[in-house]
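Student: no FASTA, just this:
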């Protein structure tokens, strides 16, 4: 009887522990969104129809409504502009890599010769106040451009593409895969590609206060089924350490989802980052992205 009582007490304590920690909220969220959750973990081959009218194509190429920041606040190149870099154009490459290298066309910052592509598979993920992850991508891109990186921001409308081609929310990784490959071809490759998302966790687990500032917590997510899992893990863990070295606690531990792909098999330099949740203010997200940009700069300089 004594042993039975001990087991019951231990089980009760375990249940209580799981209930008061993020495990309960996370498990509940998984069950509530089980269909989307399981679908996004598994790679699905999708064939996209090509017989689309010009009118529908123009709707896809129009200004993305998920990008709420005014156009004049976007100081980096977007994929809706003509590519500045043409694959195989040796004259252009020599010009960019020379000692008196080209300067950024919008911010007049000397180029360090490295290129970064930022996109958002789930473009309509919002923060408090209505700003989206696309707006967050603009902020991160701006910080990186000021450090000398050539940043290309993906602004094609993924949701409009889904509607035009009869696809659903669950097919968004197929859509981002298409535009990711287009960008790799049009710009001659990238040194780093970042798929920027937003998490869905309670407020208590979405922020940290350091000094007089509040920061949104961020987390790197690695696709365990990707053929590039080693490089994605190395980049993610190194970046996490470099950011936390500056402001300890901003980055959560790297999450590895064993059955996921997240397009990370396309290129060795593709990573997925979740910054903040729907409970974070955009100011908190901006505070975090400023520190993340410093970590990315150190990562790129030291190499991965």
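Tutor: Structure's in. What do you need? What you are looking at is a predicted structure, and each value in this text was computed from that prediction instead of being measured. Numbers count the residues shown, from 1 in each chain.
Student: Could you use CA atoms for every contact and neighbour count after this?
Tutor: Will do.
Student: which stretches of this structure form strands?
Tutor: Ranges of strands within the chain are 77-78, 115-119, 150-153, 192-199, 207-210, 213-216, 218-223, 255-257, 270-277, based on DSSP state E.
Student: what comes into contact with the shortest one?
Tutor: The set of residues external to strand 77-78 that reach it, using CA atoms under 8 Å, 6 or more residues apart in numbering, is 151-155.
Student: JSON lines for those, including neighbour count?
Tutor: Shown next, in JSON lines, are these (neighbours: other CA atoms under 10 Å):
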{"residue": "151", "neighbour count": "27"}
{"residue": "152", "neighbour count": "26"}
{"residue": "153", "neighbour count": "25"}
{"residue": "154", "neighbour count": "24"}
{"residue": "155", "neighbour count": "26"}
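Student: before we move on, back to that, tabulate the strands of the chain in TSV, adding columns for distance to residue 3.
Tutor: TSV is the format used below for those (distance: least, CA to CA, whole Å):
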stretch	distance to residue 3
strand 77-78	66
strand 115-119	56
strand 150-153	61
strand 192-199	42
strand 207-210	42
strand 213-216	46
strand 218-223	42
strand 255-257	37
strand 270-277	44
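Student: residue ranges for the helices of the stretch 1-150 of the chain, please.
Tutor: With DSSP state H, counting those that start in this stretch, the ranges of helices along the stretch 1-150 of the chain come out as 2-20, 22-32, 34-41, 54-61, 90-97, 133-146.
Student: Could you list every helix and strand in contact with the biggest helix by length in the chain?
Tutor: Longest helix in the chain by number of residues (criterion: DSSP state H): helix 282-302. Packed against helix 282-302 by the contact rule (3 or more CA pairs under 8 Å, 6 or more residues apart in numbering; DSSP states H and E) you find helix 133-146, strand 213-216, helix 229-246, strand 270-277.
Student: out of the helices of the stretch 1-150 of the chain, deepest packed?
Tutor: Of all the helices of the stretch 1-150 of the chain, helix 133-146 carries the top mean neighbour count, a mean of 24, counting by mean count of other CA atoms under 10 Å.
Student: what about residue 279, neighbour count?
Tutor: Around residue 279 there are 20 other residues, counting by other CA atoms under 10 Å.
Student: Next, the contact list for the residue nearest in space to the middle of the chain, please.
Tutor: In the chain, the residue lying closest to the centroid (CA atoms, centre = their mean) is residue 196, at 1.5 Å. For residue 196, the contacting residues are 118-121, 133, 137, 272-275, by CA under 8 Å, 6+ apart.
Student: How much space separates it from residue 12?
Tutor: Note on residue 196: its distance to residue 12, by CA to CA, to the nearest Å, is 39 Å.
Student: try it against this one:
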């Protein structure tokens, strides 16, 4: 009798260990799609059902800042990783040295009274040039931070005072990206009261990096192949009407000046993306991991022209 009880207990333990794993494996694709569509707008999926996330509406602010921004990556090529090869590390060091005369403590300020802040919640996002197909790494010269640096220069040349921070917010904890960048934005705004435009610069992501996905995120302007860009709006912002108006106006202006350069505004029903902090909060995605850093960089002068025309 005692032996039977022992066997029963052992069997129960085995079943307890197996059931969660089996359940997760059976439904993981749908589960991933749900999490992605209800969090960060980098990956398009089918069969979206955002209504399931309505319970988060009553969460406390701190809970929203962490849970709303968790991004699940589809496919191994999109798993965040800062494990770089020697070549990647050298490339990173070279790009840091190239910027070292302009940046102090990861910050560049181009005016004593800057009005624009450019930062990167997902600082480690890189483009198709990044070695080994690792699209999240410290490869700065092929990253959104490189694009941000170029945009800073373009806007400065147009007379704007700009702050650009190259601080990593998605490492070591990716899930804390938005709470980390929120702290950075608040800190900078407290030091520079003149800043009223905060731009969170990202790139989008696709699950398959190939010529087809590259073509879907690029266009030709003035005979030059450039990455398309889009504006993202978190619909949970208390100032959502203003955020939406800015994003819509910028999109329309961009396509009026440079037809086809801007994709439609992306609305995320359960996101905030820190767009409520500054008077003018903007989230822009320039290209994707299937576009090259050269294509993303080529669109910078057009983005700067649109921002300059709109805000001046």
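Tutor: Structure received. Everything numeric in this text was worked out from a predicted model, so none of it was measured.
Student: if we can go back for a sec, let's have the helices and strands packed on helix 282-302 of structure 1 in CSV, adding distance to residue 302 of structure 1.
Tutor: Formatted as CSV, these follow (distance: least, CA to CA, whole Å):
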stretch, distance to residue 302 of structure 1
helix 133-146, 16
strand 213-216, 26
helix 229-246, 10
strand 270-277, 17
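Student: Compare those and report which one is nearest to residue 300 of structure 1.
Tutor: Nearest of those to residue 300 of structure 1, taken as CA to CA: helix 229-246 at 9.7 Å.
Student: mean per-residue distance, the closest one to structure 2?
Tutor: Here the mean offset of helix 229-246 of structure 1 against structure 2 after fitting is 1.5 Å, by mean CA distance after the TM-score superposition for structure 1.
Student: Kindly name the residues of structure 2 that line up with that helix.
Tutor: The alignment of helix 229-246 of structure 1 onto structure 2 (TM-score structural alignment) covers residues 240-257.
Student: and of the contacts of strand 77-78 of structure 1, the nearest to residue 56 of structure 1?
Tutor: When the contacts of strand 77-78 of structure 1 are ranked by distance to residue 56 of structure 1 (CA to CA), residue 155 comes first, at 16.6 Å.
Student: Now check structure 2 for the residue matching the closest one.
Tutor: Matched by TM-score structural alignment, residue 155 of structure 1 corresponds to residue 166 in structure 2.
Student: And for residue 134 of structure 1?
Tutor: Using TM-score structural alignment, the partner of residue 134 of structure 1 in structure 2 is residue 145.
Student: what separates whichever residue in structure 2 pairs up with the residue nearest to the centre of structure 1 from residue 151 of structure 2, distance-wise?
Tutor: By TM-score structural alignment, residue 196 of structure 1 lines up with residue 201 in structure 2. Using CA to CA, one gets 10 Å for the distance from residue 201 of structure 2 to residue 151 of structure 2.
Student: What does residue 209 of structure 1 correspond to in structure 2?
Tutor: The alignment partner of residue 209 of structure 1 in structure 2, by TM-score structural alignment, is residue 220.
Student: Is it correct that that match is in contact with residue 228?
Tutor: No: if you go by CA atoms under 8 Å, residue 220 of structure 2 and residue 228 don't touch, sitting 9.3 Å apart.
Student: Of those two, which one has the most company?
Tutor: Remark: of residue 220 of structure 2 and residue 228, residue 228 carries more neighbours, 25 against 15, as counted by other CA under 10 Å.
Student: Isn't that one up against residue 215?
Tutor: No: the pair residue 228 of structure 2 / residue 215 is not scored as a contact, 9.9 Å apart, by CA under 8 Å.
Student: residues touching residue 136 of structure 1, list them.
Tutor: The neighbours of residue 136 of structure 1, taking CA under 8 Å, 6+ apart as the test, are 282, 285-286, 289.
Student: From those residues, pick the one nearest residue 145 of structure 1.
Tutor: Proximity of the contacts of residue 136 of structure 1 to residue 145 of structure 1 (CA to CA) peaks at residue 289, which lies at 13.1 Å.
Student: What sits closest to residue 18 of structure 1 if chain neighbours are left out?
Tutor: Nearest residue to residue 18 of structure 1 in three dimensions, chain neighbours excluded: residue 24, at 5.8 Å (CA to CA, 6 or more residues apart in numbering).
Student: Check the gap between the one you found and residue 35 of structure 1 for me.
Tutor: Distance from residue 24 of structure 1 to residue 35 of structure 1, by CA to CA: 19 Å.
Student: Now do stretch 180-194 of structure 1: distance from first to last residue.
Tutor: Using CA to CA, one end of stretch 180-194 of structure 1 lies 10 Å from the other.
Student: Residue 277 of structure 1 -> structure 2?
Tutor: With TM-score structural alignment defining the correspondence, residue 277 of structure 1 maps onto residue 288 in structure 2.
Student: With residue 279 of structure 2 as the reference, measure out to its match.
Tutor: 27 Å.
Student: got it, and residue 18 of structure 2?
Tutor: Look at residue 18 of structure 2 and residue 279 of structure 2: by CA to CA, they are 51 Å apart.
Student: Pick out whichever of the two has more residues nearby.
Tutor: When neighbours are counted by other CA under 10 Å, residue 18 of structure 2 and residue 279 differ, and residue 279 comes out ahead with 14 against 11.
Student: correct me, but the more buried one touches residue 197?
Tutor: Yes: Residue 279 of structure 2 is within contact range of residue 197, at 6.4 Å (criterion: CA under 8 Å).
Student: From what I see, residue 132 of structure 1 and residue 138 are in contact.
Tutor: No: using CA under 8 Å as the test, residue 132 of structure 1 is too far from residue 138 to be in contact (10.1 Å).
Student: what's the neighbour count on the aligned residue in structure 2 for residue 182 of structure 1?
Tutor: Per TM-score structural alignment, the equivalent position to residue 182 of structure 1 in structure 2 is residue 187. Counted by other CA under 10 Å, the residues lying close to residue 187 of structure 2 total 11.
Student: roughly how far apart are residue 187 of structure 2 and residue 144 of structure 2?
Tutor: Plainly put, residue 187 of structure 2 is 21 Å away from residue 144 of structure 2 if you go by CA to CA.
Student: how near is the equivalent of residue 310 of structure 2 over in structure 1 to residue 171 of structure 1?
Tutor: Aligned against structure 1 by TM-score structural alignment, residue 310 of structure 2 finds its counterpart in residue 299. Distance, residue 299 of structure 1 to residue 171 of structure 1, by CA to CA: 32 Å.
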